[in-house]
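Undergrad: Pasted the sequence and its predicted model underneath.
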Amino acid sequence: MFRHPFSFEGRIRRTEYGLSMLIYYAAYFILEIIDTSVHSEGLIFIAIIPMLWFMLAQGTKRCHDRGNNGGWQLIPFYALWLLFADGEPETNEYGADPKGRGDLLEELLAEEQTTAPM
């Protein structure tokens, strides 16, 4: 879990996406408290760039798990769908299933093709 959190490649499960959302909102809340107590206007704007990059990357990987490109996360309330909907079983164009479903079938088919008599 949380391998390459700033990368836009691959797929992640609902659990990792949900934890990413919790981390993002907790960090934003803490930065907001620090920003108001210190009265520095620029702190939150400096920190928000990597935070947004992190959340966009995690959202893109979650969209990939659903079989969609990352642009789908810009649809209003689609983040809720990403949080509760199951990903595509087996490998899709974005990578292998993070739950490992379908891998056994692919291995058996590959083994059958290599051992089939000609």
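TA: Yep, it's here.

Undergrad: can we go C-alpha only for contacts and neighbour counts from here?
TA: Noted.

Undergrad: how about the helices in this structure?
TA: Assigned helices in the chain, in chain order: 14-38, 43-66, 78-84, 103-115 (criterion: DSSP state H).

Undergrad: Just name the most buried of the ones you listed.
TA: The highest average neighbour count among the helices of the chain, using mean count of other C-alpha atoms under 10 Å, belongs to helix 43-66 at a mean of 19.

Undergrad: And that one, what does it pack against?
TA: Helices and strands in packing contact with helix 43-66 are listed as helix 14-38, helix 78-84; criterion 3 or more C-alpha pairs under 8 Å, 6 or more residues apart in numbering; DSSP states H and E.

Undergrad: one step back: so which of the helices of the chain is nearest T91?
TA: Comparison of those against T91 by C-alpha to C-alpha identifies helix 103-115 as nearest, at 8.0 Å.

Undergrad: Which secondary structure elements does that closest one sit against?
TA: The criterion is 3+ C-alpha pairs under 8 Å, 6+ apart, and there are no helices or strands that helix 103-115 contacts.

Undergrad: this is the other structure I want to compare:
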Amino acid sequence: MNYFLDVLKKYAVFSGRARRKEYWMFTLFAVIISIVLSIIDGVIGVQILSIVFSLAILLPSLGVAVRRLHDTGRSGWWLLFGLIPIVGTITLLVFMCLDGEQGENKYGYNPKFAPTHI
């Protein structure tokens, strides 16, 4: 759950790098929360909770995706490639699964080997 909260704390941060674990844990928790809210919306008969949640995590989702692409050495503009129906989605999925560049790249230091917070 800390990964989800850490991404929310970096609400609109599009610089730096994000590890695979940070990206995928955020995605996992977002999907679980979305499913639960969709079930609740189905019970009450109005889809307000899932819509509000989706809007609330839009910027954090974009931010962590851009930082994840930065970790692999790619520009955040690659997210637009996802607009291409099948090829774009598969390509972005592969990029998100790749290991980050070792050492420092033009987007910052490698978060895998960063000093821990005090």
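TA: That came through fine. Here the structure is a predicted model, which is why all the values come from computation and not from measurement.

Undergrad: Any idea what the TM-score comes out to?
TA: Once the chains are overlaid, their TM-score stands at 0.73 when taken by TM-score structural alignment, normalised by the length of the first structure; 101 aligned residues with a C-alpha RMSD of 2.0 Å.

Undergrad: re the thing from before, can I get the helices and strands packed on helix 43-66 of the first structure in TSV including distance to L52 of the first structure?
TA: TSV is the format used below for those (distance: least, C-alpha to C-alpha, whole Å):
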stretch	distance to L52 of the first structure
helix 14-38	8
helix 78-84	14
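
Undergrad: Any idea which of the ones you listed gets closest to F45 of the first structure?
TA: Comparing those by their distance to F45 of the first structure (C-alpha to C-alpha), the top pick is helix 14-38, with 9.9 Å.

Undergrad: Pull the residues that contact that closest one.
TA: The contact list for helix 14-38 of the first structure, computed with C-alpha atoms under 8 Å, 6 or more residues apart in numbering, reads 1-2, 41, 43-44, 48, 51, 55, 58-59, 62, 82-86.

Undergrad: ok, those residues vs A96 of the first structure, which is closest?
TA: Proximity to A96 of the first structure was ranked across the contacts of helix 14-38 of the first structure by C-alpha to C-alpha; first place goes to R62, at 12.6 Å.

Undergrad: so what corresponds to that closest one in the second structure?
TA: Taking TM-score structural alignment, the alignment pairs R62 of the first structure with R68 from the second structure.

Undergrad: which ones are touching its match?
TA: For R68 of the second structure, the contacting residues are R17, A18, R19, R20, Y23, M96, by C-alpha under 8 Å, 6+ apart.

Undergrad: Please apply the same query to W78 of the second structure.
TA: W78 of the second structure makes contacts with L69, L92, as judged by C-alpha under 8 Å, 6+ apart.

Undergrad: That one maps to what in the first structure?
TA: Using TM-score structural alignment, the equivalent of W78 of the second structure in the first structure is W72.

Undergrad: Look up how far L52 of the first structure lies from that match.
TA: Shown here: W72 of the first structure relative to L52 of the first structure, a distance of 16 Å by C-alpha to C-alpha, to the nearest Å.
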